[in-house]
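1. only geometry, no sequence info:
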């Protein structure tokens, strides 16, 4: 393991522990000597990390420290690039533009060797050829979710039966064959999933959700046994 990668892992370990953790424990998790941990702690402090503690007493990282951009491992950077490429291919148009802008910002701040890795990453995102186009603007749907606003929609189910609904949108699922809006439906007084290509009209309301979106999302995930996709 390079020292840059080891420093990154050390910061991540310190962030994970909310109480002081001994150098011996850190050394065991990193697979290095205790003496190396002492040297790495000193190196991080020189870079501005506020690490409290001392040898024999344990160490704790105070919040707010951001490492300089040297601190992506190769696999972490590949994960970022692949995620952005998938977003560009399978997200809506606005998300695609945002993904391209993120790549440009990454290239502007990364060291030369990591910039080359971004340019030469061999992980590709294939196009979706079977998804039906939507009539609604998914950027507006995403804004509605962020602002926790209700929406009135005109929807047709798989049999073509049309209905008008007032929904509280809480998430969008991006799949190869369809994009799906997850929402609390006032008419059904329950969670429902709506294929975006079957939504004929979307009108964002000025009314806010009756409950926090985070609570609704947690309840829906628990009911569907869906874990958080990026656990901390």
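-> Thanks, I have the structure now. Source: prediction; values computed, not measured.

2. Could you use CA atoms for every contact and neighbour count after this?
-> OK.

3. can you map out the strands along this protein?
-> Along the chain, the stretches classed as strands by DSSP state E are 51-54, 58-61, 149-156, 162-174, 179-185, 190-195, 199-208.

4. Got another one to weigh against that:
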């Protein structure tokens, strides 16, 4: 591996960690000595990368540092292609269009050799079908409500056909093979609940925001469900 590629890999590795990570762990993941790792950190800092920390305390890359998409590797291109094709094939209309547009923007700025990799992708999306959507539910509006951290009034029918009216705090939309699931705090149950989107009969965003930040609530939900937090 060239030193330039190693420096790019180090940037990407730091970007995956939100909290300070030790030099030893970084060196092990890169497959280099701790001395080489320290030299690479100093080199990147000298080139303007906002890396904070020092030996013994760990390192973190401050938010906002950007690398051009021209630096995508072959595996990264394959991963982006596979993910965007899955969304384009199986998500609702606005989200599918967003996936196609995003990939088109990336391809437009790739150098010719990587553009050919896009055309000759070795990962192929298998046959499938669009995920079942809720009858009359505007999924784009649901996503906007999640981003805005707003309460919503919802009419829901469970697996036994029992109907209920609830006020929920929408937190996330989870995608499974054939169904979407809304993760939310339910004021009726005073707990986290999971709602199949295809069983939501009505979804009405409210003006009021919920009282806690979504990130805090998602962390509590992950802890309850035993789901690791993203690095």
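-> Thanks, I have the structure now. The model shown is predicted, which means the values in this text are computed figures rather than measured ones.

5. if we can go back for a sec, would a markdown table of the strands of the first structure with distance to residue 113 of the first structure and mean neighbour count be doable?
-> As requested, the strands of the first structure are exported to a markdown table (distance: least, CA to CA, whole Å; neighbours: other CA atoms under 10 Å):
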| stretch | distance to residue 113 of the first structure | mean neighbour count |
| --- | --- | --- |
| strand 51-54 | 29 | 15 |
| strand 58-61 | 29 | 20 |
| strand 149-156 | 44 | 20 |
| strand 162-174 | 33 | 19 |
| strand 179-185 | 37 | 22 |
| strand 190-195 | 43 | 17 |
| strand 199-208 | 46 | 16 |
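
6. Excluding sequence neighbours, find me the nearest residue to residue 130 of the second structure.
-> In space, and not counting its chain neighbours, residue 130 of the second structure is closest to residue 90: 3.9 Å by CA to CA, 6 or more residues apart in numbering.

7. what about residue 104 of the second structure, neighbour count?
-> Here the number of neighbours of residue 104 of the second structure (other CA atoms under 10 Å) works out to 11.

8. What is the neighbour count of the alignment partner in the first structure of the residue nearest to residue 130 of the second structure?
-> Residue correspondence to the first structure (TM-score structural alignment): residue 90 of the second structure is matched to residue 90. Using other CA under 10 Å, the number of residues around residue 90 of the first structure comes to 22.

9. Return the distance of residue 90 of the first structure relative to residue 29 of the first structure.
-> Going from residue 90 of the first structure to residue 29 of the first structure by CA to CA, to the nearest Å gives 37 Å.

10. Tell me where the first structure has helices.
-> Defined through DSSP state H, the helices belonging to the first structure, from first to last, are 3-16, 23-30, 34-46, 74-90, 93-109, 112-120, 138-147, 213-224.

11. Same list (those) but as CSV, adding distance to residue 203 of the first structure.
-> As requested, the helices of the first structure are exported to CSV (distance: least, CA to CA, whole Å):
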stretch, distance to residue 203 of the first structure
helix 3-16, 42
helix 23-30, 52
helix 34-46, 51
helix 74-90, 24
helix 93-109, 19
helix 112-120, 40
helix 138-147, 9
helix 213-224, 19
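
12. who wins for proximity to residue 62 of the first structure among those?
-> Within those, the stretch nearest residue 62 of the first structure is helix 3-16; the backing value is 8.3 Å (CA to CA).

13. Looks like residue 164 of the first structure contacts residue 152 (just checking).
-> Yes: at 7.0 Å, residue 164 of the first structure counts as touching residue 152 under the criterion of CA atoms under 8 Å.

14. Identify the residues contacting the nearest residue to residue 33 of the first structure once chain neighbours are set aside.
-> Of all residues beyond its chain neighbours, the one nearest residue 33 of the first structure is residue 27 (5.6 Å), with distances taken as CA to CA, 6+ apart. The neighbours of residue 27 of the first structure, taking CA atoms under 8 Å, 6 or more residues apart in numbering as the test, are 33-34, 36-37.

15. do residue 218 of the second structure as well
-> By CA under 8 Å, 6+ apart, the contact list for residue 218 of the second structure reads residue 171.

16. That one pairs with which position in the first structure?
-> Alignment note (TM-score structural alignment): residue 218 of the second structure maps to residue 217 of the first structure.

17. That match and residue 71 of the first structure, how far apart?
-> Here residue 217 of the first structure is placed at a distance of 32 Å from residue 71 of the first structure (CA to CA).

18. again, but for residue 207 of the first structure
-> 43 Å.

19. Give the burial count for residue 92 of the first structure, as a bare number.
-> Other residues lying near residue 92 of the first structure total 16 when counted by other CA under 10 Å.

20. just the one 5 residues further on next, same as before
-> Residue 97 of the first structure sits with 13 neighbouring residues when counted by other CA under 10 Å.

21. on that earlier part again, a markdown table for the contacts of residue 27 of the first structure, including distance to residue 112 of the first structure?
-> A markdown table is the format used below for those (distance: CA to CA, whole Å):
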| residue | distance to residue 112 of the first structure |
| --- | --- |
| 33 | 31 |
| 34 | 32 |
| 36 | 27 |
| 37 | 28 |
